[in-house]
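*Asks:* Got a sequence here, can you build the structure:
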Amino acid sequence: MDINMEGNEDEAWVDVKADAEELGVDETFIDAMQHMSRWNGHWRRIARARTWRVRVARQEEAWGRVLDEVIKAYVCWKYQSPDEVESIASGRSADNEPEQTYDYTVGVYDIFTRTTQLTIQRKGDSISPAIDLIRHGYLAKSPTRPSVAVAIATLELLYRLRQRKPSYSIEAFAKVVCDYYNIPYRRYLQEVFADTFEVYLRIIWHVHKSILEALGWGTPDWRVKNACRACCYKVRRHNSCNSNLENEPPLRFGRLIAMDGNNSLKRMATAAHRVAGDTRSLEDSDYFLSSDFVNRFANEVHGRATKGPAVKHKGQDSDEDSDEDLDGPETEGDPTDGLHPSNGAAAGNEAQDARRRRLALCVKNWKSAAKDEKKKMWAIFDESGVFAAACCHGFVLWIMDMVCSGELAKYPFAIVAKTLELLGERPLIGYNVGCTFSVTTERSSLGPAFTAAGGAFCVCAFHGYSHSYDCQLEFHPNVIEGAGLEDLETMERLFSMTNALASVTRYASPYRRRLFIEAYLWQLDEDKHLSLGTFLLNNYKQALHIVDQQANDYKQAMTSLGITTADLDQWEVEQSNFFSRLGEEEPYNVHAIAYVERLQELRDLDSRRQRANTNFLSYIPGEGVNYTRDLAATRRAETEHRHANERYERVYADVCALKIQMGLVARWTTTSPEYVAVMKYLKERKYQRALRKLQKLVTQRLFELQRLNVAQTGYKMRTHITKSLQTWCKAIQAAITSLNAAAAALVPPRPPINWSEIGGYQFLEQIRRAEEELLRLNVEVRRLHTAIRDERILFNQTLVRLNDTNDSLFGPVKEFIERRRRVNNHLLSRIHDIYKLPGFRGTRGPGTREGSAPPENGQDLDPDLVPDDDAAHDDEVDVLEGDEEQDALGHLVEFISGLSTS
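*Replies:* Prediction:
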């Protein structure tokens, strides 16, 4: 639909202004354009914007009128018998009498048949050619008068490719189709496949929702509450000999959740004065939280007023990007701003203030990194990333867009609010700044409810090693009772997969971006359900290995050393107290250290002074006539003599001042008890500093290794990282040498560290967490087995009901059930593998879900559900590839994280 500027141009501009007002374009801009010469072409831009937006709106309205019928026709085409499909497609009535029809021809694309044109028979009373085309297996680009259609089989292939390779673009697929047809690439085909693929996604999503409703799984928030069977399917144990029902063993934390933000899934904003044509929004999303809900928590935390770049809010013009605009406080705070006094962090007792200062140190690097993100580049993005949450098994719970901002506090607040609303009591939430966000939550409106629910925060294991030592002793999952062996780095694994979506969503419309993201998350959850059994099996083996092979060594070591569990608990308290005071030396110790260091320096300078004096006084010019050379040598000796005396006098003055400051009567000597005590402390401090340096280098190398494994890293970047790793390896080796030298100087000497012995170290926290892991796994395995048994019963009942009522959903529901049964067979094989483990400690067999009646007699037996023996040869075991050095480095990280520095 083009704007005709010929004839009465004033009337044409009236139409343009009316459309511009609808589009939100400033009227003064239109007036200025009207007075410009016609050749500049500005009016054509408005015409194109008007055309695109009106076209999209009208096409969406047209699809809305026929979408229900299109979905029914799709179900009929895919799941009915061939005779029924042929009868419908040929235009025959129920009594097999032909009805009045006429021919309709469209161009088609089908890589399987390479058909270029299709002629169908349309009924005279047909309401849309899209319905008639889909009955023949083709999806029209437009619902009204389509001139082109794409085969559903071709779109299904595109869908499968995109689900497995999200970076695969529609443009690339269009080129593949052109290659199949042996024709040059045509750019308009990208739009053809994009429009039809979008409608195809909507169709299969509506069919999927209908399947869930038929199974009773279509209630609001059903997916969040029930998708992960190991988390949600709580079981009670039925004792056939006793009418009493015994609940499953209680767990310290009801749910283990991870959350984090990611800035890869950005979306470009429109240029200045440009209006997007596609203004649709995905309202009925099953994953995305609405902006209205998230913005409820926008004012919970206020940003601290600091000098630096501010948030570029949506709608701010580019002319306003002056330096003055960037030098103001943010109106919204980030997850760590709860520590600031402006957010209720008033001065408390000494312990609270000290704890707040220590937690503030944990996020120093996090805040520095955040400043790099808060740049004017946010102005070019409408969505600057996503914030998401998932359970410990990898099932996505919620996701939300970060709109023109960084990782503000309102995003994790929204996750906490939804967790309290839907997921029950006692959640443990892992977050890379969970230590400080716990304080932020306490001071928010969610604080009382979160505390009453028994919730807690922790720092994810990998990020936790970069936090302060005392923070690790409180917030690292290795030391949290009830966390098991879970590292809660789930979001890093999730984002490593969703990052591939960035290339195909960066320039998409908001509607299509969310549609593609949601479709991919749906596939990820399907994959997580398939691999859940292997996940539990591998975790069970890991926990048994720690408990069976290391617990005995641990008990023998305690017996040989003559220590008890009470001793270990006391040492843990002392360790915590030590790290809480780490870096805070008493004033006397500071003066004593400075005094001893000056005494050592004075002793060295005294020997140098005496040597310089001797050289100067005993210097005799050589015989001969070279007066210039003798004069230079004399001056060098005199200068060395003078400088040695001046340095000695300065240090001597410092020694005297410190002696007076400390109130000493006599100068300390090397045999003085005080001097000996300070020297011992200096040696220990040197050892501690060497230990901290080694840990820092290992942590830095781990970050480099993580980046090295990122997909699609360029060759030059990989080369640079590889060289950096070689440097870090040398630095680590040097740090180990320094640590061993410092350890040897201690009294008594500490044992040296070497690469071959590090792999043998294990820690008490790991053994304790392994016992907890087994308890949780016993619960989760039984939950999964119970869910599989209950699903079989539900599936049989649903199929019988749909078949008896001749429901059109019988076909799609049957297809869904058949795949789900195969997946359940695979899971059951893994469950039986767990039951066969020598150290299995749980209850074999399914139980009864809370809130449901026990199964009838015979339903516990499952003749259709047999273990998948072939699956035993196709384990999805996560193996870290690498050489012996990388394996040793992993043990080194664990060793250093548990070393005592006292």
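
*Asks:* switch to C-alpha atoms for all contacts and neighbour counts from now on
*Replies:* OK.

*Asks:* Just the strands from the stretch 151-300 of the chain, written as ranges.
*Replies:* Here the stretch 151-300 of the chain has its strands, by DSSP state E, counting those that start in this stretch, at 235-238, 245-247, 255-262, 267-268.

*Asks:* Looking at these, which is nearest to residue 162?
*Replies:* Closest of these to residue 162 is strand 267-268, at 18.7 Å (criterion: C-alpha to C-alpha).

*Asks:* Packing partners of that closest one?
*Replies:* Contacts defined by 3 or more C-alpha pairs under 8 Å, 6 or more residues apart in numbering; DSSP states H and E place strand 267-268 against strand 381-391.

*Asks:* and after the strand it packs on, which helix or strand comes next?
*Replies:* Next in sequence after strand 381-391, counting helices and strands by DSSP states H and E, comes strand 396-403.

*Asks:* quick one: buried residues of that next one?
*Replies:* Residues of strand 396-403 classed as buried by neighbour count (16 or more other C-alpha atoms under 10 Å): 396, 397, 398, 399, 400, 401, 402, 403.

*Asks:* Report the distance from that strand to the chain centre.
*Replies:* On the basis of C-alpha atoms, centre = their mean, to the nearest Å, strand 396-403 sits 11 Å off its chain's mean C-alpha point.

*Asks:* Show me what it is packed up against.
*Replies:* The contact analysis (3+ C-alpha pairs under 8 Å, 6+ apart) places strand 396-403 against strand 381-391, helix 410-422.

*Asks:* quick one more, to check against the first:
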Amino acid sequence: MYEIPVFTSDTYNNTSYVRSGYLPFNPLLNKSLVSFQTIELYHHLFMRCPRLGIQPFVRALCDLQGVRFKNNLSVQISAAYDLYIRLVEGVRLKVRQALGRDSSNWRMLNNCPCCQYEVVGELELAIRMLLGIDGNNSLKRFQRREPPSEDGKSLGPEKEREDNRIGGGDYFLQPEAVDLWDESQWHKWPGWTPKERSPKIPCEDRWSNLKESNTNRTFGHFDVNGIFGGFCRHSFTIVFLDMIRTGEHSKYMLALLNHFMSASREDRQRLGLPENPSGSLGVGYDIACGMTAKIIRSPLNDLAQKERLSMMIGLLHGYAHNRLCQLSFLLLYIQGAGIEDLEVCERYFAQSNALAPVTRYMGRFRRRQAIANYAYHRDNMESYHNLSRFIVSNYKQALGILSRSRNTACTLRAVGLLDVKNAAVWLDEEKAYLESHQDIPEEDTTKSSYYLALGKLWECQDELRRARATFRMESGPPSELNIDHANQLRQMVNKQEMEAKLLLDVQSLEERLGLQRDQRWKRDSEAWNSARELVQTAKYRKAADKLEGLTVARIFELSKMNVAGTGYKMRQHIGDAMKKRSKAILSALEEYNACAASLKPPRKLLDWDDILNYTYLSEFNFLRESRADILDKPWAKPAVQEAMSELFKLIRAGEEIDRLHVEIKRLLTYMKEEEEYFATVVRRHRDNDEPLAYQIWLHGRERSRFNEVHRTRLKSIQKLKGFTVSNSHFFQPGIGARRQTVDGTEVVDAEAEGQNPNNENSDESETEDEEDERTEAILTIANDPV
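*Replies:* The predicted structure follows:
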């Protein structure tokens, strides 16, 4: 299949390398063949354009050859393509074995150089690694079934062709490992004891995937309803999980985190590293608030504490959460998060969705095979190529934020925030207040119910009195009454039955409130007016919730329109939906203003311009509060909120610079040591197995072809305006803490053990000192005259 390559000075002369050979369509009857180059061309086209299926490719070949297309050609080329993938994966396995990288979790733990290639003596980060996890329902798989039953209530039996192959390799976690994390299976985990159910989550009504009743449902003819994936912040794949006959169930999140954290812990133990990691593991998820409570109740809790798991909410979804969730999980308020948005899943799925038209009707094996090959290609050809671009972009963005420090200092002075440390104190006060008012007191709920029931009773009694006054009973039997009198009699009887029902409800609520019959509330009494205010406030908050929900949808639609890859028809559809949404927002705005005017004292009325400016939805949370003393708090004022946001952006930008320095050092070290390691392994196998040596060299070129681009881009950072010359030492290669020896086994450098003790307590103290230094620097700017 391959010609023997020509070896020249530790590299191979690629110009003399010619791919040749043919692949059969059938292992027994080789009447027809296809050239290896043709299948290889399709593979690379498919990796670059996943929408390109085999059939349009074969049709194009038929057009070139001037022959008529036949359906069996697609089947034959598909079989040849399976053989090609089998050969490629076999070669990759032999290469990984020669490199000592054939363990099941090696790729997952070493895929991203910037996140996972630790360097001796590097700066310890408060968050050692940032991951994004989420579900995607585009990559479904249609299950072939017989026609449904005659009544149409049940699907027909499965008629899939038997295929026992398991595709996907180490990119997929098997369903058996996932099902162990279903809540019904928790009792099987040794040492786990059930815990009390967590309290109601404030955001539960906003996110359908927080409700198990929604995520447990199946979707018609689909066998797989999508994938659940995890990625580092640089878009390198961690692992995929098939969502089989369910929606975005919590078991997928638990299984993924357990798989990654368990593998990381075992890897540290094998290498003799300290058992406890030096920094936390930051994981971004759109419903992190609810999943944190789920983790605490699950068997994963012990491992999560040991691995210092920290759940976070990405910026795109974060501002649609309740304010209390934002204060606990939003990246803006988390130390060490930098300016990362952790919306990597949205960006990844926006591109991988192109696979959906091709993989939807594939078998289980071929679907997984296609997704895994796409992920491999994206990791090595896209994500690795974009590493330095990502670093340069974030460095520029962080320097741009830091350049606004003088303006931010003026804003802080204008709102009276002269001591920067007060910002953290005010956040704690706000969080404590929201936690204390998270649940409505039961007594207030009972009073509101009694007020409404009593009002309905009085209204019913008034209608009954009017009906009795207008009804005139004529003499004679009921059969002789005219139709009008019969209808009046029927209505009066209905009102009497309604009065009896309402009276029972009122008496039941009076028992709960401890009221005697003679203590029943009167109209305009003090208790009546107090309950009326509670009901009006509840209506006002409901109107604010409705207005906020429509605004959230509007913001998400706007963000969708700006996503790369959104087609013209989709943009037009979203635009039409936004026009209708605007009418609904106007209606909700009128309802809100009516409720706001009914309060005592009346609340601030909103207009259309206010809604357009509510980009960050935390402002809606203060609309719901009616207590004047809370509105007078400094942290409840919009100007202070905005100033505090700018302050925390400055702090996060400084943290981002520190993280980027670590990543730059890691990337430069990785490139230098990988090039040396591959050259050494190639020399070792050159004499004994030259074809294998050539494949190792090709494997090394997959990433090394971009190394010079990385070095050029990273050098350009030192020329940016605002770059500090004292940070130049981060732009030199260091010593990898997990360098590999020639025989391919991983070792820990002795110098690394001495310089990187990973002491948990010292790490916390150092990060606290860094935080204090940044706040002190901003405080100095704020107090200096402009």
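
*Asks:* Drop the TM-score for these two in here.
*Replies:* The TM-score (TM-score structural alignment, normalised by the length of structure 2) is 0.67; 620 aligned residues with a C-alpha RMSD of 4.7 Å.

*Asks:* just to revisit the earlier point, out of the strands of the stretch 151-300 of structure 1, flag the one nearest residue 47 of structure 1.
*Replies:* strand 267-268 (22.4 Å).

*Asks:* Superpose on structure 2 and give me the mean offset of the closest one.
*Replies:* Its aligned residues in structure 2 lie a mean 2.3 Å from strand 267-268 of structure 1 after superposition (mean C-alpha distance after the TM-score superposition for structure 1).

*Asks:* on that earlier part again, go through the strands of the stretch 151-300 of structure 1 and name the closest to residue 842 of structure 1.
*Replies:* strand 235-238 (12.0 Å).

*Asks:* ok, the equivalent of residue 231 of structure 2 over in structure 1 to residue 658 of structure 1 distance?
*Replies:* Under the alignment by TM-score structural alignment, residue 231 of structure 2 pairs with residue 390 in structure 1. Counting by C-alpha to C-alpha, to the nearest Å, the gap from residue 390 of structure 1 to residue 658 of structure 1 is 59 Å.

*Asks:* Same question for residue 183 of structure 1.
*Replies:* On the measure of C-alpha to C-alpha, residue 183 of structure 1 and residue 658 of structure 1 end up 90 Å apart.

*Asks:* Mind checking which of these two has more residues around it?
*Replies:* residue 658 (18 against 10; other C-alpha atoms under 10 Å).

*Asks:* ok, that one - contacts?
*Replies:* 591, 595 (C-alpha atoms under 8 Å, 6 or more residues apart in numbering).

*Asks:* A helix includes it, no?
*Replies:* Yes. Under DSSP: H, G, I helix; E, B strand; the rest coil, residue 658 of structure 1 falls within a helix.

*Asks:* As CSV, the strands of the stretch 151-300 of structure 1 with distance to residue 195 of structure 1 would be great.
*Replies:* Listed next are the strands of the stretch 151-300 of structure 1 as CSV, based on distance: least, C-alpha to C-alpha, whole Å:
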stretch, distance to residue 195 of structure 1
strand 235-238, 46
strand 245-247, 52
strand 255-262, 28
strand 267-268, 19
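
*Asks:* And the ones you listed: which comes nearest residue 713 of structure 1?
*Replies:* strand 255-262 (17.4 Å).

*Asks:* In structure 2, point out the residues matching that closest one.
*Replies:* Under TM-score structural alignment, the match for strand 255-262 of structure 1 is residues 129-136.

*Asks:* Show me what residue 30 of structure 1 lines up with in structure 2.
*Replies:* In structure 2, no residue is paired with residue 30 of structure 1 according to TM-score structural alignment.

*Asks:* Single out the most deeply packed of the strands of the stretch 151-300 of structure 1.
*Replies:* strand 255-262 (a mean of 24; mean count of other C-alpha atoms under 10 Å).

*Asks:* could you check the angle helix 410-422 makes with that one?
*Replies:* Strand 255-262 of structure 1 and helix 410-422 are oriented at 160 degrees to each other (axes from the mean of the first three to the mean of the last three C-alpha atoms, to 10 degrees).

*Asks:* OK, contacts around the residue most central in space within structure 2?
*Replies:* Nearest to the mean C-alpha position of structure 2, counting by C-alpha atoms, centre = their mean, stands residue 285 at 3.6 Å. Each residue near residue 285 of structure 2 by C-alpha under 8 Å, 6+ apart is listed here: 132, 133, 134, 311, 312, 313, 314.

*Asks:* who's in contact with the spatially closest residue to the second one that is not a sequence neighbour?
*Replies:* Ranked by C-alpha to C-alpha, 6 or more residues apart in numbering and with sequence neighbours excluded, the top spatial neighbour of residue 133 of structure 2 is residue 230, at 4.3 Å. In this structure, residue 230 of structure 2 makes contact with 131, 132, 133, 134, 237, 238, 239, 240, 256, 345, judged by C-alpha under 8 Å, 6+ apart.

*Asks:* Quick check, the first one in contact with residue 231.
*Replies:* Looking back up the chat, that one is residue 131 of structure 2. Yes. At 5.6 Å, residue 131 of structure 2 counts as touching residue 231 under the criterion of C-alpha atoms under 8 Å.

*Asks:* wait, doesn't residue 665 of structure 2 sit right on residue 731?
*Replies:* Yes. If you go by C-alpha under 8 Å, residue 665 of structure 2 and residue 731 touch, sitting 6.0 Å apart.

*Asks:* Those two - which one has more neighbours?
*Replies:* Counted by other C-alpha under 10 Å, residue 665 of structure 2 and residue 731 do not tie: residue 665 has more neighbours, with 24 against 21.

*Asks:* Tell me the residue in structure 1 aligned with the more buried one.
*Replies:* By TM-score structural alignment, residue 665 of structure 2 lines up with residue 782.
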